[in-house]
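A.B. asks: just coords:
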């Protein structure tokens, strides 16, 4: 399942990230925030407008906003 499909509040672990789908600068920023294989995450909430962007991702003690397009490049497994 990709991160954009994960239900709100459901704990998951990142299995893989398709870095080729992301611009190099965006990939580096996500890696710097700890978004990489093995990280435990959950969706805190989603935007309310048309594309439901952004997605608020909880990782550790941080909350990070991601675009839905970035979330589609992240494969997760439900815990």
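C.D. replies: Nice, thanks for sending it over. Everything quoted here is computed from the prediction, not taken from an experiment. Residues are numbered from 1 along each chain as shown.
A.B. asks: make it CA atoms for all contacts and neighbour counts henceforth
C.D. replies: Will do.
A.B. asks: Please enumerate the strands of this protein.
C.D. replies: In the chain, the segments counted as strands under DSSP state E are 12-17, 40-46, 55-59, 62-66, 74-78.
A.B. asks: before we go on, here's another structure to hold up against the first:
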């Protein structure tokens, strides 16, 4: 699942970074990694911009960042256990 698809409030962790947007190159992925978007780090979309779009307010670890959708589609996440159960019951 991509970070851009993660439901607001759902708990997940970063699985990997991968270029999926023509707007971002390897240097941009490196900057995301330097901000803390590293495999295994906990991540949560806290809030979305107007109309459910961008920017996305994202917690990674203990830090809050605003990301564009072009950045969020480059971050693959995996839902945490409780979130998987809730998603399966919906």
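C.D. replies: That came through, no problem. Bear in mind that the values here come from a model prediction, so they are computed numbers and not experimental data.
A.B. asks: Ok, which of the strands of structure 1 comes nearest residue 23 of structure 1?
C.D. replies: Taking Cα to Cα, strand 12-17 is the member of the strands of structure 1 nearest to residue 23 of structure 1, at 12.8 Å.
A.B. asks: Now do that closest one: which elements does it pack against?
C.D. replies: strand 40-46, strand 74-78 (3 or more Cα pairs under 8 Å, 6 or more residues apart in numbering; DSSP states H and E).
A.B. asks: tell me what the shortest one is packed against?
C.D. replies: If I follow you right, that is strand 74-78 of structure 1. Helices and strands touching strand 74-78 of structure 1, by 3+ Cα pairs under 8 Å, 6+ apart, are strand 12-17.
A.B. asks: With the first one instead?
C.D. replies: Strand 40-46 of structure 1 makes packing contacts with strand 12-17, strand 55-59 when contacts are defined by 3+ Cα pairs under 8 Å, 6+ apart.
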